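*Asks:* sequence unknown, structure follows:
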């Protein structure tokens, strides 16, 4: 997935088990098959790609740090 449309406020990205990518303003919480907002901050759907083999490993800070 190319992240050219990530909102400026995004601090976290994550992909659910179904392949949907999300941007989060605050670190999201994990649920059965994906991530959800923790009742603070904004959330935005970024798109969908193939489901990942390990969706739990997709949570990452944004922008990437070197």
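*Replies:* Cool, the structure landed. Predicted, not measured: the structure shown is a model, and the values here were computed from it.

*Asks:* Only C-alpha atoms from now on, for both contacts and neighbour counts.
*Replies:* OK.

*Asks:* Quick check: which element contains the residue most central in space within the chain?
*Replies:* Centroid-nearest residue in the chain, with Cα atoms, centre = their mean: residue 14, separated by 2.3 Å. Secondary structure assignment for residue 14, by DSSP states H and E: strand 12-15.

*Asks:* dropping in the other structure now:
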């Protein structure tokens, strides 16, 4: 799992794309056919790579979850 203590203060949301890439978002991201994208309101940051995740659509969570 992602160590949220090491993330920038502005990362409020975490999500994993289908290819396994973890992202941090400032604002709640939008889902598209194979991942997540920032909603043109906040910043995003590529955090880590992992194995592809067939359940990626259920990965969105707030930083405090």
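*Replies:* Sure thing, it's come through. Only a predicted model underlies this, so the values are computations on that prediction, with no experimental measurement involved.

*Asks:* what TM-score do we get after superposing?
*Replies:* The TM-score (TM-score structural alignment, normalised by the length of structure 2) is 0.89; 64 aligned residues with a Cα RMSD of 1.2 Å.

*Asks:* May I have the residues that are in contact with the residue nearest to the centre of structure 1?
*Replies:* For residue 14 of structure 1, the contacting residues are 21-23, 35, 55, 58-60, by Cα atoms under 8 Å, 6 or more residues apart in numbering.

*Asks:* Apply 7 Å and report the result again.
*Replies:* 21-23, 58-60 (Cα atoms under 7 Å, 6 or more residues apart in numbering).

*Asks:* any chance of those in a markdown table, plus distance to residue 48 of structure 1, secondary structure and neighbour count?
*Replies:* Formatted as a markdown table, the contacts of residue 14 of structure 1 follow (distance: Cα to Cα, whole Å; DSSP: H, G, I helix; E, B strand; the rest coil; neighbours: other Cα atoms under 10 Å):
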| residue | distance to residue 48 of structure 1 | secondary structure | neighbour count |
| --- | --- | --- | --- |
| 21 | 6 | strand | 23 |
| 22 | 9 | strand | 24 |
| 23 | 12 | strand | 30 |
| 58 | 13 | coil | 16 |
| 59 | 15 | coil | 20 |
| 60 | 16 | strand | 15 |
